[in-house]
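Trainee: structure for this input, please:
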Amino acid sequence: MTSQLQTRFLITRLSAIGDCVLTMPMACALRDAFPQAWIGWLAEAPGASLLQGHAALDEVIVAPRRVLQDPVELWKLRGKLRTYKIDITLDPQGLTKSSVLGWLTGAKQRIGFHSPVGREISRWFNNCKITSRQSHVVDRYRELLSVLDIQPGKVRFDVPRQPGATQVMAQWLKEQNLTTQAFAIINAGAGWDSKVWLPERYAAVSRHLLAKHGLPTVVVWAGDREEGWAKEVVAGSQQAARMAPNTTLPELAALSRHARLFVGSDTGPLHLAAAVGVPCAGVYGPTNPAECGPYGSVHRSVQTFLQKGSVKERRKAENVAMQAVTVEQVSAACDQVMENSRASRAAA
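Mentor: Model prediction:
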């Protein structure tokens, strides 16, 4: 290996938002081990906006979406990546697109996973592979560092604080009289239809949070479909909930830092909230919270049963596992999170 001062690393975690968040501890541990090295991260635009300014990174390189399907854009990106003279790539995503782009950098050492974590044809393009023995993806991604003889310390996310986003959300909280008022956040959105929990159930949870804990709810959203669901939650909340403004990811991080509790399914906003220190209650159906639940012992995940099948099959599955989760189960999880949170604050 080249000297620590000269080593140039590139993380190829392109998407999705939640997985970019869950990869941040790997970047932190890499920076701790190589404080003088150059560390870059290749990501698509949504995740890249959240990574800008991260203390572990020297640069965030934005990859066009579906770049493998556009030969002209792929050739341009290859040329750009070659200028960085990357020594080592790390591929926590384990897919064709992430491994191919790592290979196109010209890096001699390309670290990734053996099957089944390394999927599609990533095993052909990553030339230094490990067999994962960890369950949760945060710990699994950090396993890649064992190739570099790194033993990571305590998990840190170090989600960047972007001043503009902080100011925008501080002003909104002031307008809503929530600057000193504790509140919860609900996100009814989901990237897969099979991860969606009904808006009327989230509305019932918001009513429970106000009645039992005195917590009003802010409903966050992104895009037209989620905005519609958010409006349904607010309409059914009997004034227990209010709509958040349309937020960028950095603004969502800034808003979440003020919340006492976050409730949502296995999505980017849930993992972002956990990463900035908000206790979470996760609603799970087609994914396994042992692998991708909000990271840490303060959180609770609710699941009635895990849908079976490959990732692609579960993504396209009918929304049966999520609908098997009841309002009572999620409300009880919220109560437990709130009680544990109160006990922790009292002990502090």
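Trainee: C-alpha from now on. contacts and neighbour counts both.
Mentor: Will do.
Trainee: what's around residue 137, how many residues?
Mentor: Residue 137 is flanked by 20 other residues according to other CA atoms under 10 Å.
Trainee: next, the second sequence, to be compared with the first:
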Amino acid sequence: MNDSGVKPRRILIVKLSAVGDVVHALPALNALRTCFPEATIGWVAHPGPASLLEGHPQLDYLYKFPRPRGVKEALSSVKNLRKALCDAGPWDVAIDFQGLTKSGLVSWLSGARQRIGFQGAASREVNALFMTTRVPTTAESVIHMNLQLLAPLGCHATEARAVLIAHEDDREYIRRWAEDFGFTGERFFVLDSFAGWETKRWPRARWVRVAAEVHKQYGLPTLLFHGPGEQEEAHQLAAEISDSGGTAVVAPKTTLRQYIALLEQHAALMAGGDTGPMHIAAALGIPTVALFGSSCSRRNAPAFSNARFEAIQDFSQPCAGTFWRKCSHHAPGHCMDGITEAEVLEAVARLLCS
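Mentor: Alright, predicted model coming up:
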């Protein structure tokens, strides 16, 4: 129920990007569907992360809002989104999990009379101007901050469950890959050594030694996940791991949903930085080692209810917790130098031997 005691019938979620942030908001979707099983629920997201939500069983509408390139394209995108939201019928409430000017604008475009957003530091730029209800959150974890945004609706959720889906054609794509390369039934140490921010990358040589040791101790070959433009570097990393006594193969090119299917069928362990692929793995309950550089593990740790994870961060570094994309204190890719290979392997042991 909302502040007036009326159950909302039409709820719009606004979380535009990025992939990990959308995964962080999935427990709020699950809570809304649990609290209001008869409600119509929509979601506005940028096209990339929106692919996680296509055909989602807890959603009724999905709106893809392109990232505009220039003023003319921005005005066209806003006009098209406004029409699509209005054509679907009036929205009772919009919940802005992004906390930015653009997400506030999207919430306002929905026409919802109640627009719920963050109060305090999580409300950035001029987002507050678009909100009718601002919620002071007390949780340190962003996943639980998102759940606290539901309080004005009378939805007080504690379970942080993210529902992630792969379609049958996604699973079939992975099955065919496994059959073609002789990996049917094989379980891997899935490694995502890449990140869009240089402040979220761990030195490659350390991943090489960790992968070799994981193979030696646990018999797990490494499966190297990669995104667009990263395949060549992934092949180089595979060769270095093999030269160091490990076994490594490069994962097939995948969409996000195919990546979910890949994890479901082949992951025994996952490791990576603070990225979408890491959060997806943790949300699926796969043992996950998460390394943090300039972002904050207290805020961004994958604290899903079913997650088995170890978060590692060196808070003595001046960039830790700043969320800097570029660092003035370290050379590119060296913000996590304070994290040792021994720490990572100890985390692996706790996850696999517990």
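Trainee: can you give me the helices in structure 2?
Mentor: Ranges of helices in structure 2, per DSSP state H, are 19-35, 47-50, 71-87, 101-109, 142-148, 168-181, 204-218, 231-243, 256-266, 276-283, 297-300, 341-353.
Trainee: how far away is the aligned residue in structure 2 for residue 221 of structure 1 from residue 342 of structure 2?
Mentor: Superposed on structure 2 with TM-score structural alignment, residue 221 of structure 1 falls opposite residue 226. Distance, residue 226 of structure 2 to residue 342 of structure 2, using CA to CA, to the nearest Å: 25 Å.
Trainee: tell me which of the two has more neighbours.
Mentor: Between residue 226 of structure 2 and residue 342, residue 226 has the larger neighbour count (other CA under 10 Å), namely 23 against 10.
Trainee: for the more buried one, give its distance to residue 194 of structure 2.
Mentor: Taking CA to CA, one finds residue 226 of structure 2 at 7 Å from residue 194 of structure 2.
Trainee: ok, now residue 54 of structure 2?
Mentor: 25 Å.
Trainee: check residue 326 of structure 2 too.
Mentor: Remark: distance between residue 326 of structure 2 and residue 194 of structure 2 (CA to CA) = 15 Å.
Trainee: neighbour count winner among these two?
Mentor: Shown here are residue 326 of structure 2 and residue 194; by other CA under 10 Å, residue 194 has more neighbours (23 against 17).
Trainee: my read: the more buried one touches residue 228, true?
Mentor: No: applying CA atoms under 8 Å as the test, residue 194 of structure 2 and residue 228 come out as separate, 10.7 Å apart.
Trainee: surely the match of residue 221 of structure 1 touches residue 195?
Mentor: No: Residue 226 of structure 2 is beyond contact range of residue 195, at 9.5 Å (criterion: CA under 8 Å).
Trainee: sorry, back to before: could you check how far the match of residue 221 of structure 1 is from residue 278 of structure 2?
Mentor: Taking CA to CA as the measure, residue 226 of structure 2 falls 12 Å from residue 278 of structure 2.
Trainee: overlap of the contact sets of the two?
Mentor: Counting by CA atoms under 8 Å, 6 or more residues apart in numbering, the residues touching both residue 226 of structure 2 and residue 278 are residue 192.
Trainee: and residue 249 of structure 2, what's its match in structure 1?
Mentor: Under the alignment (TM-score structural alignment), residue 249 of structure 2 maps onto residue 242.
Trainee: so who does that match touch?
Mentor: 217-219, 234.
Trainee: same check, this time on residue 324 of structure 2
Mentor: Contacts of residue 324 of structure 2 by CA under 8 Å, 6+ apart are 199, 294-295.
Trainee: and it, what's its match in structure 1?
Mentor: Using TM-score structural alignment, residue 324 of structure 2 pairs with residue 314 in structure 1.
Trainee: residue 136 of structure 2 now?
Mentor: Checking TM-score structural alignment: residue 136 of structure 2 goes with residue 131.
Trainee: relative to residue 150 of structure 2, how far out is residue 129 of structure 2?
Mentor: Distance of residue 129 of structure 2 to residue 150 of structure 2, computed by CA to CA: 19 Å.
Trainee: thinking again about what came up before, ok, so of the contacts of residue 324 of structure 2, who is nearest residue 70 of structure 2?
Mentor: When the contacts of residue 324 of structure 2 are compared for distance to residue 70 of structure 2 (CA to CA), residue 199 wins out at 28.2 Å.
Trainee: which residue is the nearest non-sequential neighbour of the aligned residue in structure 1 for that closest one?
Mentor: Using TM-score structural alignment, the partner of residue 199 of structure 2 in structure 1 is residue 194. Nearest non-adjacent residue to residue 194 of structure 1, counting by CA to CA, 6 or more residues apart in numbering: residue 319, 4.4 Å away.
Trainee: try residue 202 of structure 2
Mentor: That would be residue 336: by CA to CA, 6+ apart, it lies 5.6 Å from residue 202 of structure 2.
Trainee: what about the one you found, how many neighbours?
Mentor: Neighbours of residue 336 of structure 2 using other CA under 10 Å come to 25.
Trainee: what's the match for it in structure 1?
Mentor: Aligned against structure 1 by TM-score structural alignment, residue 336 of structure 2 finds its counterpart in residue 322.
Trainee: tell me the contacts of residue 13 of structure 1?
Mentor: Contacts of residue 13 of structure 1 (CA under 8 Å, 6+ apart): 19-20, 23, 41-43, 91-93, 98.
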